[in-house]
Structures are given as structure tokens and as C-alpha cells.
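[1] no sequence for this one, just the structure:
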């Protein structure tokens, strides 16, 4: 065990997980590559959990951070903040939400906390609908709406949470149905649930479940849900912490795959917008955002430095059509990975869209999750010079592939080849 690892264990909680049998210290990065303290180079297919969205050490972002830090680093929301207003203006338009208001936080967890506060205050209800297999953050309220017990360490909760079907297409009681019948069954489940409870405040859902293993429903499910929710006055919160900013390729936001009835009432975001800076936020129409009848501020949300970084990052993303790149290179990568998976009896499914791809591993000849195999592939990929992630419900048997959106075709081929070797070595 390295000296730094020993020091980490001496001062950190036991539940603070580290990847790999011999954890690595990343010291610097450039583009889609990172280096560890021993000088080893890795192709980064995880981006610090989908957070390094454009590239490591992107000059436009580092320049914006340095220039803003040279002027003023902090002021709080008690003062006018030009970078915050400029970013809010851009996000309000991009969100698709009419008469949108934007509130900045420091993380996706805090963004979802804020969305829950808004919804429960607006509706006068502490009931929340969430999807099974979901993940919404680490705070007390966020774990209480997380439908994945591996990431929800307490049954205590400030909210009453009820879970509906729909987040996982290929497992569960509706897995064998066609997409159309799957949607109808999930809607019937929602209708039945609403018939047995008092009016909930909101349904919160990830368009693609991140920690859950990059699972998603058929396109149109949330539009069908929205018709039911609207009849009952229930708000729809779209958790776009992992799906936002064009990562899915086909759409700028995950909710747009379900856009028949327009945007959600509340949208939350974080991770990629800051390209590694600590940024999150909530977008809601003014009627919902302004419903609070008490004072509130944010000490660190909307920091001038994080806002400057996010503005530069967003401009780069839009000017270089990184959504289009995610669609094109992501499409090539997923097909390459499906070709690789065809030779491995341990792979149950390769799924995803854009640069958000999951490889689900099972014990060969069964549908039983195989977390040991996933851990082995993670180690083998690292040995081959590739960093990936893990997820997939309480079994953590899904390899998560989510490179920066500037990924090139050559890098996609390089990563797929390393993954092929890793699957072979671990199998």
C-alpha cells in the first residue's frame, strides 16, 4: 500500500470508496488523457464521473479561471455577479422552460435538494415519486429518494417516497414487453399508485440512470407519464446531472427524448457544465422558483470563478458542436463495443446513447449479475491504460463508459481495443 493510501485510510471514512486494489493518484491531464503519480498514462473514459465534459486542461477554461481568479474569487449571492447572470441567461434559454429562473448550487446533490424544496413547497406535500434503480445524490433528502439501496444508507427520511417502474428496460416484470406495451404497463402502474395515495409533490427521474448502470426507458415514457402527472397537478423534475449538455448525442437534454408534452417543470444540472469546477443548478419556471416565502442565499453557488469556467466551457461545447461529436463518435464506439461484446459470453448487454454507454456483465449462461467480473475488467482496463467506471444497482456489474465529449475516432478505437483485451483477460 502506498504512503498516500495509508494516509487516506487514516483520516477518511471507511465508506469513502476508492477504485482499484492499488488506488492511483492522478496528477495531471491533457485532452482525453491523464497521468498518475508514477508517470503512467491513461485514456480517460470516465471523466471524474462524467464531469470533465470537454477535455482535461482545456485552454479556454483554464484561461477563464485564471483571469477571473486574478480579479475576484468570491462574493456570494448578496452582490451582483456578472458571470452568474450571463450564464443564467444562457441556461434559461437552453433549458426550453418558459419564463425560466436559474439558481446555482455547488453540486448535483444540492441541486436535487433545491428541486425537492421547491416542489414540496409549491405543492404543500412531502410525497415524492421516484424511479426504482435511481440515484439522486448523497445528502439526507437525496438518499431518501434514491431507489438503489447500495447508495441509500438509511431508511430515515424527511420525505415519503413512492417508487414507480420505468427506469430499467431489460429487467423486471415488464422486460419482455414491446416498447409500446412497456410504456402502457408503467403508466398503468403510475395511475394505480396515484389512486392509492394523496397528491404527491413531484416525480423525479433521470432520463438515463447513471449510477444505476446507464439504463433508460423507451423514448416517450416520460411524455406518457406527464399526461398522468398533469391531471393530478404533480410536477416533473428531470435530473439532468449526468444526461445534460449533449452527452446523449441525439439531444441536448435527456428529457428531449420524451418531449411530446414539452419541458419538465424543474430541471437540475451539474457535473459537466463546469468541466471539473464545482457547479450545479436548478431551472424552473418563475411560478415554481418564486414560491418560497422565506429568505435564501448561496454562499458558494454561482461563484465568479466557477461561473467564468462554465461560461467558457459552454461556449466551447456549442461552438465545436460537441453534441454532434457525441452522437457521431459515440455511435461508432457503441457499435465497436457491441462487436467486442459478441465474443464475450459474460456480456449481457451493451446499451446507451451518445457518449454514455453501459456494458452489463453476468455469469455466463445466466442472467445473474457478476460484480466480481466487473471489478476484474476494471482492473484489467486500468492495467491496459484505460480508466472506466462501474455501476448497475446494488450489484455494480455494469461497466460505465463516458469519455469527454471531444473524444476522437482514433481514441474511441484505442479504448475499445483495450476493453476487448480487458474482457478477454478477466473472462
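    It's in. Model, not experiment: these values are computed from the prediction.

[2] use CA for all of it now, contacts and neighbours both
    Fine.

[3] can you count the residues close to residue 5?
    Per other CA atoms under 10 Å, the neighbour tally for residue 5 reads 14.

[4] OK, contacts around residue 338?
    residue 350 (CA atoms under 8 Å, 6 or more residues apart in numbering).

[5] is it true that it lies in a strand?
    No. If the criterion is DSSP: H, G, I helix; E, B strand; the rest coil, then residue 338 is helix and not within a strand.

[6] Now do it against residue 346, distance only.
    As judged by CA to CA, to the nearest Å, residue 338 and residue 346 stand 12 Å apart.

[7] On the three-state scheme, residue 237 is what?
    The three-state label given to residue 237 by three-state DSSP is strand.

[8] Does it touch residue 264 like I think?
    Yes. Counting by CA atoms under 8 Å, residue 264 is a contact partner of residue 237 at 6.0 Å.

[9] most centrally placed residue in this structure?
    residue 242 (2.1 Å; CA atoms, centre = their mean).

[10] where's that residue relative to residue 95, distance?
    Using CA to CA, residue 242 is found at 15 Å from residue 95.

[11] now residue 312
    Separation of residue 312 from residue 95 (CA to CA) stands at 18 Å.

[12] Okay, helices next: where are they in the stretch 301-427 of the chain?
    For the stretch 301-427 of the chain, the helices defined by DSSP state H, counting those that start in this stretch cover 304-319, 322-341, 371-383, 409-426.

[13] If I take the second one and helix 409-426, what angle do their directions form?
    Using axes from the mean of the first three to the mean of the last three CA atoms, to 10 degrees, the direction of helix 322-341 lies 30 degrees away from that of helix 409-426.

[14] got it, and the shortest one?
    Regarding helix 371-383 and helix 409-426, their directions subtend 130 degrees when assessed with the same axes, to 10 degrees.

[15] May I see the buried residues of helix 371-383?
    371-382 (16 or more other CA atoms under 10 Å).

[16] Likewise for the last one?
    Residues 411-413, 415-424, 426 are the ones in helix 409-426 that count as buried (16+ other CA under 10 Å).

[17] Next one for the comparison:
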């Protein structure tokens, strides 16, 4: 079966809005370590990891073995029965969360995790008003779309929630961009206070510590701690969406919120993607009084199923035992400095940002500062031609390149990927 045949079949039976990368979409057939292969036999260095989901490595033997052994026993029983792997993974995550008296609920995705967090917050606070960040993304369900502050990923304005959008998720654009970090935070806090003075008390603020789909943008360190002080005075909850930033990817911290943790941990943390290394795991962590506020029965048919929990346990164990957070800090630091050196010589590169192995390269038209989505697409294609897979994102303009390799990335692989990216960027005219 050729790639063209598969593309035609895809278009006949799947939605038109289901996005595909590349002018000639590729089929990935297998992977190993930091590399994948397509159906034509081409090998690629993977710097996107299935949208930050292959966190440790493709075909990691420890995860493969755990999944195989669990599959030979039982795949699934639902949450109506005791489930040892689910309890064991929940215990480890609760301990790592920093949230006192933490409870953990497993879902199948980050979207479902954020849905659950919204259900908990609105029930606990008896309010359907949510604060969210501009340029944010929280999933594709009806409620998650309703709090997404990114026009390109929000197909409807209909929502069961009243959403109010807050400044601060993008440091280098917007009305406060010219301020220094301290004044930027102060301006965003004053804006938040003013907003709260014009609305009924919200249930929560939901925020990604680093905005993923938004192009790996973030406010200054400490922004959400300053927000938390304002929120806590009013009893408003803080939900940290760690779907992309969790598990040590940012290098300096295990959780993205810890760069803003001066006021203590969030009330609720959501997670997904990397913890399963490709297995469908999402979840919510909250202190007991919030998690237990629901007064109706609930289950999760596929959340916490034995085979995904086995994958998550093996993956988390490998990550901790091999200090992949430290590797993300070391190798990611080298990679971002290498890319900044390249960017300084390419007029299209407006900014190289990020931390650890979560790096964004924002492109703009030279001399104007206007977003350059066509340039981003051109670099995406050129990188693939050179044997490298990357992502892209940003606000409505999609002009940022997203770089997020598996956390086992070696220095040699980082240099190889940077060299391919350099050639792709220098090819912009």
C-alpha cells in the first residue's frame, strides 16, 4: 500500500478538520530511541515525540516489557474493581505532586483531565465562571474548547462556561511586552484585579505554565505565584495544566508550576501525554476536599486501565532512575544556546525561547515583526527533508516551531538536529 493510497483512504473516511503535517503526509511505521521510520523506509530524528507524548524513548524496552507482561494477564477491568497498578501509580504521582493530602483520578487524555478539573472546580466553588489565559489551549472537548484562548483551535464560541481571558501568557507580544519582567508581572496582576472587580467570583484560573500549542510561550517566572496571591484572597482555585510541561521536561523543575511556586502548589494539577510514553493516560491531582466534592456516583471505564497503568509505572520509574529531568536540563540547555546562536544570524528568527527540552523558535517577517506562518511551514518541510521531525504552533498565525524531543536525547543527537534546523532556517528567503 503506497502513501498516496493511504492518504486517499484517510480523506474519504476521516474529518476534513483532522490536521495532517506536510504537503505529502507521512506514515510512521516504527521507532526506536529518538528515531522513527516511515512507510518508505526513511529514517528521521524525532524532535516532536508524537506531540510531546513519547517522553522517554520510542520502543523503550522497560515499557514494552511491562505492557507485554500485563497484556498476558488482563488488559482492563474498569474502576469498579480494585486495580493494583492504578493504586501504585496514583501513590507515586500523589507523592511527587507537592499537593498535600492529594487524590488522583485517571482519565484517557489531557482533554478529559481538564474536563474533570473544570467539573471539580465549578462544583467546589458553585460558579461556572473560569479565568483562562490568552493564547492558551486545553483540549478539544466542548468545555475545553470553551476555555481555549487560541482562535485557531477554538471552533465555536458556544460553551457551558463563562470564560474571562487574562493577560500574561505571552511575554514578548501584547500591551505589556515592552515592560521589564517585574513591571510586566505587576501590570498583569493589576489587570487581573481589575477584571475580578467586574465579574461574579470565578471558580478557578486554569493556566499552562508554558503554553504548548500557543508556541511554547510563557510569562516571567513568578507570574502565577503573584496571580495565586490575588486568587487565594478570594478563594479562587488555581488549576495548573501540566499536560505538556510535567515530568521534568522543562529541566529546572519536575512540574512547570514550580517556576511559579512561591505561593505553594496549585489546588489542582492536570497531566497526560508523556507519562504513558504513548499509552493513553491522563489524570487530575487535587487535594482531598476538592476531589471529593462531587455528590454523585462516577467511574472511568478506560481511565486507569491495567495496561496503561503498567506502561505509566514503568515509564515513570525509568525517568526517575535515569534522571531524565537532569538530562533535559543539560542537553536542552546546550540545544537552546546552539539554536539561539543560529537564530542570531537568520533575519526570520524573532525569538528562541523555552527551557529544558521544550523549545520554541518564533519566526517573523524581517523588518516588520509580522508573523510568518509560511516560513514556519517551509522550515517544517525542509527539516523533514533533512531527516528531522519538529512541530509548529503559535497563536492565530502558527508561526512558531516547536521542539520537544524524548528526554533521553543525547548531546550528539541534539547537535545533529540543530545542524538540520540550521540548514532549514538558513534556507528561508
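    Received the coordinates, thanks. These numbers were taken from a predicted model, which means no experiment stands behind them.

[18] Can you lay out the helices of the stretch 301-427 of structure 1 as CSV showing distance to residue 128 of structure 1?
    CSV is the format used below for the helices of the stretch 301-427 of structure 1 (distance: least, CA to CA, whole Å):
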stretch, distance to residue 128 of structure 1
helix 304-319, 31
helix 322-341, 32
helix 371-383, 31
helix 409-426, 39
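
[19] quick one: which of the ones you listed is nearest residue 72 of structure 1?
    helix 304-319 (7.3 Å; CA to CA).

[20] which residues touch the closest one?
    54, 60-62, 64-65, 68-69, 72-75, 81-84, 86-87, 273-275, 277-279, 323.

[21] Just tell me the aligned range of it in structure 2.
    With TM-score structural alignment applied, helix 304-319 of structure 1 matches the range 306-321 in structure 2.

[22] So for residue 35 of structure 1, which of the helices of the stretch 301-427 of structure 1 sits nearest?
    With CA to CA, the closest approach to residue 35 of structure 1 among these belongs to helix 371-383: 11.8 Å.

[23] sorry, back to before: just the buried residues of the contacts of helix 304-319 of structure 1.
    Judged by 16+ other CA under 10 Å, buried ones among the contacts of helix 304-319 of structure 1: 54, 61-62, 64-65, 68, 74, 81, 83-84, 87, 273-275, 277-279, 323.

[24] Which ones among the residues you listed map onto helices?
    Counted as lying in helices by DSSP state H, out of these, are 61-62, 64-65, 68, 83-84, 87, 323.

[25] Check those residues against residue 178 of structure 1 and report the nearest one.
    Within these, the smallest distance to residue 178 of structure 1 is 29.1 Å, found for residue 323 (CA to CA).

[26] Excluding chain neighbours, what is closest to that closest one?
    Sequence neighbours aside, residue 246 is the residue nearest to residue 323 of structure 1 in space, at 4.4 Å (criterion: CA to CA, 6 or more residues apart in numbering).

[27] what secondary structure does the one you found sit in?
    Per three-state DSSP, residue 246 of structure 1 ends up coil.

[28] what do we get in structure 2 for it?
    In structure 2, residue 246 of structure 1 lands on residue 248 (TM-score structural alignment).

[29] does that match really touch residue 325, like I thought?
    Yes. Assessed by CA under 8 Å, residue 248 of structure 2 is found in contact with residue 325 at 4.4 Å.

[30] tell me, what's touching those two both at once?
    What both residue 248 of structure 2 and residue 325 touch, as defined by CA under 8 Å, 6+ apart, is the set residue 254.

[31] which SS class is residue 98 of structure 1?
    The three-state label given to residue 98 of structure 1 by three-state DSSP is coil.

[32] quick one on the thing from earlier: show the contacting residues for the residue nearest to residue 323 of structure 1.
    Counted by CA under 8 Å, 6+ apart, residue 246 of structure 1 has contacts 252-253, 322-324, 326.

[33] can you put those in TSV and add distance to residue 398 of structure 1?
    Output for the contacts of residue 246 of structure 1, formatted as TSV (distance: CA to CA, whole Å):
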residue	distance to residue 398 of structure 1
252	25
253	23
322	25
323	24
324	26
326	21
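
[34] got a winner among those for most neighbours?
    Most neighbours among these, by other CA under 10 Å: residue 326, with 29 neighbours.

[35] how about that one, what does it touch?
    246-249, 354-355, 405-407.

[36] of all these, which comes closest to residue 395 of structure 1?
    Nearest member of the contacts of residue 326 of structure 1 to residue 395 of structure 1, counting by CA to CA, is residue 355, at 22.8 Å.

[37] and that closest one, what pairs with it in structure 2?
    Using TM-score structural alignment, residue 355 of structure 1 pairs with residue 357 in structure 2.

[38] Correct me if wrong: that match contacts residue 405.
    Yes. Assessed by CA under 8 Å, residue 357 of structure 2 is found in contact with residue 405 at 6.4 Å.

[39] Burial check on the nearest residue to residue 78 of structure 1 once chain neighbours are set aside, number of neighbours?
    Closest residue in space to residue 78 of structure 1, ignoring its immediate chain neighbours: residue 297 at 7.1 Å, by CA to CA, 6+ apart. Counted with other CA under 10 Å, residues neighbouring residue 297 of structure 1 total 10.

[40] what does residue 254 of structure 1 give?
    By other CA under 10 Å, the residues close to residue 254 of structure 1 number 25.

[41] Repeat that for residue 39 of structure 1.
    As a burial measure, residue 39 of structure 1 scores 11 neighbours (other CA under 10 Å).

[42] what about the closest residue to residue 356 of structure 1 other than its chain neighbours, how many neighbours?
    Nearest residue to residue 356 of structure 1 in three dimensions, chain neighbours excluded: residue 402, at 4.9 Å (CA to CA, 6+ apart). Residues lying near residue 402 of structure 1 (other CA under 10 Å) number 32.

[43] Could you do residue 129 of structure 1 as well?
    Neighbours of residue 129 of structure 1 (other CA under 10 Å): 24.

[44] Report the secondary structure state of it.
    Residue 129 of structure 1 carries the three-state label strand when classified by three-state DSSP.

[45] Give the equivalent position in structure 2 for it.
    Residue 129 of structure 1 maps onto residue 131 in structure 2, by TM-score structural alignment.

[46] can you check residue 286 of structure 1 too?
    Using TM-score structural alignment as the criterion, residue 286 of structure 1 maps onto residue 288 of structure 2.

[47] same deal with residue 25 of structure 1?
    Residue 25 of structure 1 maps onto residue 27 in structure 2, by TM-score structural alignment.

[48] For its match, grab the count of nearby residues.
    Residues lying near residue 27 of structure 2 (other CA under 10 Å) number 14.
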